[in-house]
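Novice: Just need the structure, nothing else, for what follows:
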Amino acid sequence: MSEGADLGIHPRVALVTGATSGIGKAAALALAGEGFLVLVHGRDATRGAATVREIEAAGGRARFLGADVSDPEDVARLASAAGEVDVLVNNAGFSWFGPSAELDTATFDALFASNVRAAYQLVAALAPGMVKRGRGSIISLDSMAGRVGLAGGAAYGATKAALTAMSRAWAAEYSPAGVLVNTVAPGPVYTGADPELIKQLGDTTLLGRAARAEEIGEVIAFLASPKASYITGAVIPVDGGRTAI
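Specialist: Now for the predicted structure:
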């Protein structure tokens, strides 16, 4: 286990939203490997149980918390069920790409409810406890789509850019009390989405490939570790150099 991992009666706790697949699952596994008790959030209890079993099989500890992040009452229940957490990873949400004229209002609102409002609610509910304890880490998932203009990605990119804007404000609000707030901005990642599209996007990066979810999860775990104790208010691009050009 890494430096700072606490395997005693009161382990450090990490809540990872959208942790039953993709980047969220990779982050949950990486954080469990660092000694955190991981609260695995998702909507599907079967997939949640599978993630918990995978963490436990590797020697870690986890439990599943179900909630629909598009429902503000469900998000409030999630925050209450999580209790005191040391690390919050705002990863849950969904993407939509296509011509702007084809995006209906209901889907637009659902994007912002799941990708933005849920994160805001969780931070509002859980950050005051971190402030009271004088420590904590909040890590939100931006995206390459929030950093560069992508045709068909106006609404989704706006939700991701909003997470970074909120994170900068949260850093100003909470970091003086010892709470670190950062965003991670992945590029194309193989997470079960259209693999051919991900490959095409990966070809546009300086490294000429898309990332594995584990490569993003490790960066999230680093930001949650004592090794990142002087990083706050930052956006960490993990995009193979795509936003550098």
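
Novice: from here on, contacts and neighbour counts on C-alpha atoms
Specialist: OK.

Novice: how many other residues sit next to residue 196?
Specialist: Residue 196 has 10 neighbouring residues, counting by other C-alpha atoms under 10 Å.

Novice: Can you name the residues in contact with stretch 26-41?
Specialist: 1-2, 5-7, 11-20, 48, 51-52, 55, 58-67, 82, 213-214, 216-218, 220-221, 224 (C-alpha atoms under 8 Å, 6 or more residues apart in numbering).

Novice: An error on my part: the question was meant for stretch 219-227.
Specialist: Contacts of stretch 219-227 (C-alpha under 8 Å, 6+ apart): 3-4, 27, 30-31, 34, 87, 137, 139, 182, 184, 228-229, 231.

Novice: to compare against the first, here's another:
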Amino acid sequence: MTSDLAGKTALVTGATAGIGKAVSLALAARGATVIVHGRDAARGAQVVQEIEAAGGTARFIAADMSDKDDVRRLAAEAGDVDILVNNAGVYRFGGTTDTDDALFDLHIDTNFRAPFILVQELAPAMAARGGGAIVNVSTFGAAVAGKGGGIYGASKAALELMTLVWADEFGPDGVRVNAVAAGPTYTPGTAPAADMVEALGRAFALERVAQPEEIAATVSFLAGPESSFVNGSVLQAHGGIKAVVPRV
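Specialist: Have a look, this model is predicted:
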């Protein structure tokens, strides 16, 4: 345990597994009080217990990120937060003709509208208090076309654009807004497609898949005081792009 985030409250969405859980543990280890968000109360309680067992402080709030009213309730119940990590997201793969209205809405509502509402509800109070940090978890797929990943990547690309807008809107009042474009990562959500995830990992320069803790360390950096002059950045955490090999 360290204490450089002592006295700070962090809301981490999608925090009951994978990257979100790792982020929650990392921020709690630095002294922040963590609001663990998720849909499953039992899994949320486990994360809270894990944080408390390590000497940290946490509580759980359930909310459906695809429901705009529930997202606003989450913001209200969270109260004043100093760090917001917009991590919750969905990814369903398919081509354009395979994407019906319900699937389209699920991605836009969860991956884009929910973070928009949370920033809308929470950032002004951060600004009024003189500062805060917002980190949006994005994906390399926001900038690289992927087979079947169009609507997922597009929803995250929108989030990255708003990262730049929010950095301008709230930066003058001390609220820094950044994003992490994560590469292929081992999580419970990616486990059913392990072979595809492994193949994606080999497509990057490090030729491997990330662990959740590696992405969490990047998020933690952007949330903490050591990144005090970083604002409006989309930090690439995908292992590096391989050089193009020309055919001769």
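
Novice: center of the first structure, which residue is that?
Specialist: The centroid of the first structure falls nearest to residue 91 when counting by C-alpha atoms, centre = their mean (2.8 Å).

Novice: Could you check how far it is from residue 23 of the first structure?
Specialist: 8 Å (C-alpha to C-alpha, to the nearest Å).

Novice: now residue 172 of the first structure
Specialist: 27 Å.

Novice: Neighbour count, secondary structure and distance to residue 75 of the first structure for the contacts of stretch 219-227 of the first structure - can I get that in CSV?
Specialist: Formatted as CSV, the contacts of stretch 219-227 of the first structure follow (neighbours: other C-alpha atoms under 10 Å; DSSP: H, G, I helix; E, B strand; the rest coil; distance: C-alpha to C-alpha, whole Å):
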residue, neighbour count, secondary structure, distance to residue 75 of the first structure
3, 10, coil, 32
4, 13, coil, 29
27, 29, helix, 20
30, 24, helix, 24
31, 29, helix, 22
34, 22, coil, 26
87, 29, strand, 17
137, 26, strand, 19
139, 26, strand, 17
182, 28, strand, 21
184, 24, strand, 22
228, 13, helix, 28
229, 14, coil, 28
231, 13, coil, 28
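
Novice: Among these, which one sits closest to residue 191 of the first structure?
Specialist: residue 27 (12.6 Å; C-alpha to C-alpha).

Novice: Can you tell me what the closest one aligns to in the second structure?
Specialist: In the second structure, residue 27 of the first structure lines up with residue 23, judged by TM-score structural alignment.

Novice: was I right about residue 55 of the first structure contacting residue 63?
Specialist: No: the pair residue 55 of the first structure / residue 63 is not scored as a contact, 9.5 Å apart, by C-alpha atoms under 8 Å.

Novice: Looking at the two, which is more packed in?
Specialist: Ranked by neighbour count (other C-alpha under 10 Å), residue 55 of the first structure and residue 63 place residue 55 first, with 24 against 17.

Novice: circling back: the residue nearest to the centre of the first structure and residue 25 touch, don't they?
Specialist: No: when contacts are counted by C-alpha under 8 Å, residue 91 of the first structure is not listed as touching residue 25 (9.8 Å).
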